[in-house]
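Q: My questions are about this predicted structure, shown below with the sequence.
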Amino acid sequence: MFGIYLKRELGRRKKAALVIALGLALGIALVITVNSVSAGMTQAQDKVLKSLYGLGTDMTVTKARTAPTSGSSGGPNFKFDAKSSSSSTQSSDRVQTQGGQALKSSLVTKVAGQKGVESAVGALSLNVTKVDGSFTQGKAKSSTSSSGSSGQGGPGGGSSSSGGAPQVQGGGANFNVNSYSVVGVDVAHQGLGPLSTMKVTSGKTFTTAQTGSKVAVVSKSYAKEKKYKVGSTFKISGTKFTVIGIATPDSSESDTDVFVPLKVAQTLGDAKNQVTTIYVKATDSKQISTVKKEITANISGTTVTTSADLASTVSGSLSTASSLATSVGKWLSIAVLAAAFLVAALLTSSAVSRRVREFGTLKALGWPSRNVTRQVVGESIVNGLIGGALGIALGVGAAYAVTAISPKLTAQLGNTGGGGVGGGPGGGPGRQASQNTLEIALSAPVSLTTIALAVGLAVTGGLIAGAMGGWRASRMRPADALRSVS
């Protein structure tokens, strides 16, 4: 009886039911969209941090670089023979450590032995500045000048001429400057550290037997720029390297151009038994702050940077959009949802007022107040479920539209005091700005939790509207129906 009556009454009031359902649907759709975009912001920020740290890395240990001593510029120094002929091309590489002051390799073992540390691995960040080109010698030419003409001249008449001093014409220098980053990785522990953010898409990665081999894995963007392929060779400071693999970053762009074995990098940078960054993985991700305090207390002079530290430095459009999604967006969705609930309640109450004769007659026939209330609440819950279904469809559609469009957001990361980006491998001269700015494609994933939240909101909206309408209907008396008869 209840189901038949419910179906018949909803069929009679299709327009009113649709208006209530649409109101709830808009509020629920907005909540789904905001929650999905907010989840996408979190994923984007995780990608930014993982592009710096690598999968599984919880923190890095670095040491701030000291200020240059008096009389030392701290910059690259190149010396060339200016008397060389134009046919002689000159080239010079300057290899410098970067990303912070060098640490002893023995500290890696010490960090790995701290309480709460599962594993630790060292890496050496280098910047290579290559200058090549040639000088062109100028040529000395004498110049003459004459004035006056035949029969005419200055005082005394006649003509005069004088020879000018020789002048050097032509000559100069034409040099190209190329700066790129090189990171030495521990080939025995590639799952932790800078190379863990890369996926080798062509060739292969290092083997444990290549500790001292002159081989390299280059990033896809750098390989494209230099037209490198697997098997190509290039030189760093006179040392010939063979490309064995080309790697693509898991997210955003790679901050490193060339990866080489750690021992080889230490030789290139004249940094024997030294590293610039120690990558650390904690045994428990919930105890990262405790592990940070442990390392800081036991290894003095170092800077420990966690993902939370880096997250606080993220700025740019990613940070702005995240703030809007988490604050303005959520408050807006709450306001719209509250308005939708209120409108649904008012419309339901108004519909009850127009059904005085119906409910009064039912009571006169013996219906108790609870049956009338149940009827109104039942209709409202069905309207809420219909609105929930429409809202889920609209919200999921909007989320997928955001994912399909994939708007680009920029993430700028400040320096946390370790040199480079977050104390990790950073850029050298001419690369710092590009390294600190990453571009992330925004997505809006819809989770089952969000769908469950939408269903709960739909039922809640129906209950609120039904409660108000049912309360009004339960107060009606059979006499009300008689007074409404004309």
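A: Okay, I see it.
Q: use CA for all of it now, contacts and neighbours both
A: Will do.
Q: what sits against residue 108?
A: Under the criterion of C-alpha atoms under 8 Å, 6 or more residues apart in numbering, the neighbours of residue 108 are 120, 121, 122, 278.
Q: put this beside the first:
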Amino acid sequence: MFGIYLKRELGRRKKAALVIALGLALGIALVITVNSVSAGMTQAQGKVLKSLYGLGTDMTVTKARSAPTSNSSQGPNFKFDAKSSSKTSQSSDRVMTQGGQVLKSSLVAKVSAQKGVANAVGALSLNVTKVDGSFTQGKAQSSSGSGSSSGTGGQQGQGQAPGGGSSTGQPQVQGGGANFNVNSYSVAGVDVTNLALGPLSTMEVTSGKTFTSSQTNSKVAVVGKSYAKTKKYKVGSTFKVSGTKFTVIGIATPSSSESTTDVYLPLKQAQSLGDAKNEVTTIYVKASDSQQISAVKKQIQANISGTTVTTSADLASTVSGSLSTASNLASSVGKWLSIAVLAAAFLVAALLTSSAVSRRVREFGTLKALGWPSRKVTRQVVGESIVNGLLGGVLGIALGLAAAYTVTMISPTLTAQLGNSGGGGMGGGPGGGPGQQSAANTLQIALTAPVSATTIALAVGLAVTGGLIAGAMGGWRASRMRPADALRSVS
């Protein structure tokens, strides 16, 4: 009886049912769209952080660089041997550690021993500046009353010049100069016994091979694809750093986004080049439980003084640009807008249902006169409202999926700018060094809007809730009607 009456009544009031369903559908569709875009923002931010952290990295341990002393020189300097030839080629490499101050390699084991740490590995970030070119000596020339004469570098005094005339001026050096090329690139010293954690973990070797655990002190290198293309390196090519020859065994491509690291070397070789024996600049840490990262951070900071621990949450706060703006918009403005629209949709549905009940005075009064109890009348109204809500939910899910699909198809590009997180920061590679590379690292991320099963379940729940709210208001009003009201409305 309930189903038959429900079907007949909804069929009689198709327009009213459709208006209520559409109102709920718009609110539900907006909720789905906002949740999907927010999920897309989270994924985009995850890509940004993964490119800096390294796969499986939860935090890094560094040491902030101390302020330079008044007598220290922070700028690069190059010293060349003076040679007497008129044109001399010169070349020099300057290797510097990047990021914060160096840490003792023994701290890696100490970090690994902390409660909640699953694994830890050290890495050394270097920057190599290579200067090569040539000097050309100038020639000293002096003028005289009757002519001029030139020498090769000595000064002519006032008096008799070789040409017979008297010298009237000081010698002047003319010509000569220098022509030098400056090439700066980044180097990461990696622990070849644990490549799953650290700078190289974000790279995929697409040509050649990666390091083996036996190459802890071998003169071999893995080169980033972009740098290899610039220098025309391929597997088997060789290059020198401070006189040490390295052989390229692999070309690596970033697995998530552009890497700022150019060359990867075994850690011991990098330490030798940087004059940093048994030292690292960054310790990459993997926590045993991803839900306890904050606790692990506090544990490390408490037990290892003088270090800076940076987690994904810390690094996320440094992400700016259109990605950050869109994320804030989706998470704050979007959610509040969804709540406002849903509240309005629920209110409109309740008012329309209550209004429809007012127009059915004769109907409900007659049903009560025939013996229907108030609870049965209320159940009838609530049942109709729930059906309207479910219909609105179906329409809302369809609209929400269409909107999410449209966002994914358009894939608007967002810019993520990574600022310094302080204390050395973190990084998947040392291109500019942890904490320094991030200041100038800008990534382009394509936005998607994935729809999860949780979001669909939320939409269904909202649809039922909307129907219940509307039905509750309408049912309450219907239950208060008396059979006498129906008799008074009969003309």
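A: Yep, that arrived. What you are looking at is a predicted structure, and each value in this text was computed from that prediction instead of being measured.
Q: Any idea what the TM-score comes out to?
A: For this chain pair, the superposition-based TM-score is 0.87 by TM-score structural alignment, normalised by the length of structure 1; 471 aligned residues with a C-alpha RMSD of 3.1 Å.
Q: circling back to that earlier point, in strands only, show me the contacts of residue 108 of structure 1.
A: With DSSP state E as the criterion, strands contain 120, 121, 122, 278 from among those.
Q: my guess is the second one meets residue 191, correct?
A: Read it as residue 121 of structure 1. No. Using C-alpha atoms under 8 Å, residue 121 of structure 1 is not in contact with residue 191, being 9.6 Å away.
Q: So if I had to pick from those two, which one is more boxed in?
A: Comparing residue 121 of structure 1 with residue 191 by other C-alpha atoms under 10 Å, the one with more neighbours is residue 121, at 26 against 16.
Q: so what's the more buried one up against?
A: With C-alpha under 8 Å, 6+ apart as the criterion, the residues that contact residue 121 of structure 1 are 108, 186, 189, 192, 193, 278, 279, 280.
Q: Next: residue 249 of structure 1.
A: 51, 197, 198, 199, 219.
Q: That one corresponds to which position in structure 2?
A: The equivalent of residue 249 of structure 1 in structure 2 is residue 254 (alignment by TM-score structural alignment).
Q: which of the contacts of residue 249 of structure 1 has the most neighbours?
A: Neighbour tally across those (other C-alpha under 10 Å): the maximum, 26 neighbours, falls on residue 219.
Q: Quick one: map that one onto structure 2.
A: Using TM-score structural alignment to pair residues, one finds that residue 219 of structure 1 aligns to residue 224 in structure 2.
Q: all strands in the stretch 1-150 of structure 2, in order from the N-terminus.
A: Along the stretch 1-150 of structure 2, the stretches classed as strands by DSSP state E, counting those that start in this stretch are 59-62, 87-97, 103-104, 117-136, 139-143, 148-150.
Q: Packed most tightly, which of those would that be?
A: With neighbours taken as mean count of other C-alpha atoms under 10 Å, the strands of the stretch 1-150 of structure 2 reach their highest mean count in strand 59-62, at a mean of 28.
Q: mean per-residue distance, it to structure 1?
A: Between strand 59-62 of structure 2 and its aligned partner residues in structure 1, the average distance after superposition works out to 1.6 Å, using mean C-alpha distance after the TM-score superposition for structure 1.
Q: so where in structure 1 does that strand end up aligned?
A: Structural correspondence for strand 59-62 of structure 2: residues 59-62 of structure 1, per TM-score structural alignment.
Q: which residues sit against the matching stretch?
A: For stretch 59-62 of structure 1, contacts defined as C-alpha under 8 Å, 6+ apart pick out 53, 100-101, 103, 276-281, 288, 292, 302-307, 418, 423-424.
Q: Fine by me, thanks again.
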